[in-house]
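Q: Pasting the sequence and the predicted model now:
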Amino acid sequence: MTTISRLLVLFSLVLASTVTFADDVVQRGQYLATAGDCAACHTARNGQPFAGGRVVPTPFGAIPAPNLTPDRDTGLGAWSADDFYRAMHSGEGHDGTSLYPAFPFTSYTKVTRADTDAIFAYLKTLPAVRRANTDDTLRWPYSMRSLMGPWRTLYFSEGEFQPDAGRSAAWNRGAYLVQGLGHCNECHARRNSFGAMVDDPFLAGGIVPVQNWYAPDLSMGAGGGLAGWTEADVVALLKTGRSLKGAAIGPMAEVVMRSTQHLSDGDLAAMATYLKSLPARDPPRMRESGADARDLALKGRTVYAEQCADCHAADGRGKGEAYPPLDGNGSVTDPTGINAIRIVLTGGFAPATAANPRPYSMPPFSQKLSDDDAAAVVTYIRQAWSNKAPSVSPNDVRAYRSVPGG
């Protein structure tokens, strides 16, 4: 088989949905819209699906997500399939204006024309809802849409996903979903001062803007945020919200609830195959722990024995899928300590999914633990057993005790 022939075969496999209704354009579009988690932004709380009204917070101000129903005046009723593709692929609105990257066209540009057409066909079947879009509240100078021209030149690479002929069909399907529709890098990457993703290394983790959670590095190799995970662990987390390695907490819980639990087993396995191929990471730079940090960890061991060991076990290995392990858990050892602090303070709530409709949850300890005690127990679990993460301080706890984005 020639290289060109192999590319064509791979490309056809990437385009083909693994679900049984692949030949029905509207149903395939519904599946793809779910894979893209479109409803998460474009549906207001208790609102009509896809009718907009939900405000997307950014460090530069708030941007309301628009109405995607086929209402002619306030939704997509006057749009063509070409208009919709241009928005997804090029980040340009119906009137030719540059869209702000709160809409992740920086990832959706990789979605194929066939798939954007299917999503558009599905959206056109929704009940039309008349709901006018409100204006954004971006601060000056970010409110100057003309600045998007230079931003796009510097930080936006337009282009559909191109299959790798040297990789399997499963790897290509997984790469297509993770890089494109899944737009995983929009959370799992650092951002620079202009709000652009830092994607080298790719999917290396970062703080979710405004929501103030740390989205972990997704490499399963040595030094990665998912080091020690198997592909089955990844599939289990995306399908059920839990695995033997940890549970989906914070913003990821909503992603699992709204999107990934509804994907086919084949697509979830493909995503895991792709993540498995991400390169190993350099060991994190550890700062020296002073006497205060060592004393804090010793105090934390006592707090852990009193408050945590019954569920998570004295050795930090947890108890099955009900109580996740803390030893080797990326949410415990993330570079910032944000996730561990927030879970101790506000609790940990895994999503209810079809495969796990009544998940175990961790209660909040904000009323039981002082800032010193919370810092002590978080420092302890970040440095106990095989964990080797930096300590946190009582000031760190105070900073996140009332932080928005919970």
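A: Perfect, I can see it now.

Q: contacts and neighbour counts: CA atoms only from here.
A: Noted.

Q: any idea which helix or strand comes after the lengthiest helix in the chain?
A: When the chain is parsed with DSSP state H, its longest helix is helix 291-307. Once helix 291-307 ends, the next helix or strand along the chain (criterion: DSSP states H and E) is helix 309-312.

Q: So which elements touch that next one?
A: Here helix 309-312 touches no other helix or strand, going by 3 or more Cα pairs under 8 Å, 6 or more residues apart in numbering; DSSP states H and E.

Q: contacts for it?
A: Around helix 309-312, the neighbours that count as contacts under Cα atoms under 8 Å, 6 or more residues apart in numbering are 316, 318-319, 323-326.

Q: Turn the residues you listed into JSON lines, including secondary structure and distance to residue 111.
A: Formatted as JSON lines, the contacts of helix 309-312 follow (DSSP: H, G, I helix; E, B strand; the rest coil; distance: Cα to Cα, whole Å):
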{"residue": "316", "secondary structure": "coil", "distance to residue 111": "42"}
{"residue": "318", "secondary structure": "coil", "distance to residue 111": "40"}
{"residue": "319", "secondary structure": "strand", "distance to residue 111": "40"}
{"residue": "323", "secondary structure": "strand", "distance to residue 111": "38"}
{"residue": "324", "secondary structure": "coil", "distance to residue 111": "35"}
{"residue": "325", "secondary structure": "coil", "distance to residue 111": "37"}
{"residue": "326", "secondary structure": "coil", "distance to residue 111": "37"}
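
Q: okay, pairing it with this:
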Amino acid sequence: MFVRWLIFLVVLLGGLAAGVYGLNVAGEVPVPAGAAPSDGTPEQVARGEYLVRVGNCMTCHTARGGTPWAGGRGIATPFGTVFAGNLTPDPDTGLGRWSAEHFWRAMHHGRSYDGRLLYPAFPYPDMSRVTREDSDAIYFYLRTLPPVRQPATPHALDFPYGTQAALAVWRALFFRPGGFEPDASRSAEWNRGAYLVRGLGHCAACHGGRNPFGATPEGGLSLAGGLIPMRNWYAPALNSPEQAGVADWPVEHIVALLRDGVSPRGSTLGPMADVVYRSLQHWHDDDLHAVALFLKSLPPSRAQAGGGKPPDPAVRELGAKVYERHCADCHGANGEGWRLASGKPAIPPLAGNRVVTMDPPANLIRVIVHGGFLPATAGNPRPFGMPPFGLVLNDAEIAALASHLRTAWGAQAGAVAPQDVARFRGGAGD
């Protein structure tokens, strides 16, 4: 409540001091009068079809059980629910009247066809770094979709977040349209990886974390990890060896993780498994290699190491019993897991597993409660899955099991309380 009224106060002060709408037009080129829809070449359309896979655009713009690309999916945020728009070329409810210039303005400036400011649930702070050439290719591909008449679902945002004035102030504080600036001291491949991670891949939208106002720190460049409010998972830091840093991984292991969802060094679960399934497995190998090279180069940070108070002996004993009864048959008596002859982890080891030891323990709790499922990919077509235990174990037993895992086999990550389980077990689906 305090934050809500604080934002409202900022809105009023911003409106009086500078004119909130005027704060959002710096550097923006108006759409030319008479700008009309247009179609691209077959090469541009084919490139656009690939790029929407890279950006994983269809996932948000397709309601569960709905027509692909027709919008209507609700995206939960701490400020209310934002509903994705219709990207089919329907002239009345979709992009049918949009020109390439209108689409570029939405991608680069976060402004809709009629000039309204868009909500950053559409990650235009990242898309602003996408080149005009790539923006046009995406637009031309979307023009080839079958038109679907589906009116937009009104956003369900709390006051004052649903006002254009509040959004204008947010943008004035946290958004500056820009482009990708290559690093001349780096190779073309490294810069390609940086462009994909910082732009169309919009990795910072999850892995960058959010401040109390919903903005990604460091101007949207942070990859230091953070909770995903709409999913109740934790997107681990991509620059931390204790979380998801890969500075010491061979490039081919990083590529395998991104493409297949599993590699000799780890596997993907939860929202990241969904990203692999819907997007990353379809990327070109040279783009995957470029991203791997970029991620490997991130300067490591050790600010996110796990730690905390060790569990009481009684909790440790309960956790060990729960593990022996429900987990040891698959994960091994000593948390060693099980590997295929190829070296890929069929059942991941728990000893030394970063999902187990990282803070906060959100992902560990969610895997225990909801199960763990790797994506089915060409490189791993029949992945093993872990059943959910949320209806078998109560919060105290789950906390004891998690505490056991975080302090067994040399780990020193600290105890998990039943309150932690209650906090992280609920929320949106996987």
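A: Structure received. Quick caveat, the model's predicted, so the values are computed rather than measured.

Q: Work out the TM-score between the chains.
A: Here the TM-score for the pair of chains, by TM-score structural alignment, normalised by the length of the first structure, is 0.89; 383 aligned residues with a Cα RMSD of 2.0 Å.

Q: quick one: which of the contacts of helix 309-312 of the first structure is most hemmed in?
A: Within the contacts of helix 309-312 of the first structure, neighbour counts (other Cα atoms under 10 Å) peak at residue 326, which reaches 25 neighbours.

Q: I'd like the distance between the aligned residue in the second structure for that one and residue 165 of the second structure.
A: Per TM-score structural alignment, the equivalent position to residue 326 of the first structure in the second structure is residue 350. Residue 350 of the second structure is 49 Å from residue 165 of the second structure, where distance means Cα to Cα, to the nearest Å.

Q: cool, residue 387 of the second structure as well?
A: Taking Cα to Cα, one finds residue 387 of the second structure at 47 Å from residue 165 of the second structure.

Q: Over to residue 86 of the second structure. Which of the three states is it?
A: coil (DSSP: H, G, I helix; E, B strand; the rest coil).

Q: how close does the equivalent of it over in the first structure get to residue 37 of the first structure?
A: For residue 86 of the second structure, the aligned residue in the first structure is residue 67 (criterion: TM-score structural alignment). Applying Cα to Cα, the value for residue 67 of the first structure to residue 37 of the first structure is 15 Å.

Q: Comparing the two, which residue is more hemmed in?
A: Using other Cα under 10 Å as the criterion, residue 67 of the first structure and residue 37 rank with residue 67 on top: 25 against 21.

Q: For that one, give me its contacts.
A: Listed by Cα under 8 Å, 6+ apart, the contact partners of residue 67 of the first structure are 42, 50-53, 74-76, 129, 131-133.

Q: now do 10 Å
A: Shown in contact with residue 67 of the first structure (Cα atoms under 10 Å, 6 or more residues apart in numbering): 42-43, 48-54, 74-76, 128-133.

Q: Walking through the stretch 1-150 of the second structure, point out its helices one by one.
A: For the stretch 1-150 of the second structure, the helices defined by DSSP state H, counting those that start in this stretch cover 2-18, 42-55, 57-60, 100-109, 124-127, 132-143.

Q: nearest to residue 400 of the second structure, of those helices?
A: Nearest of the helices of the stretch 1-150 of the second structure to residue 400 of the second structure, taken as Cα to Cα: helix 2-18 at 34.8 Å.
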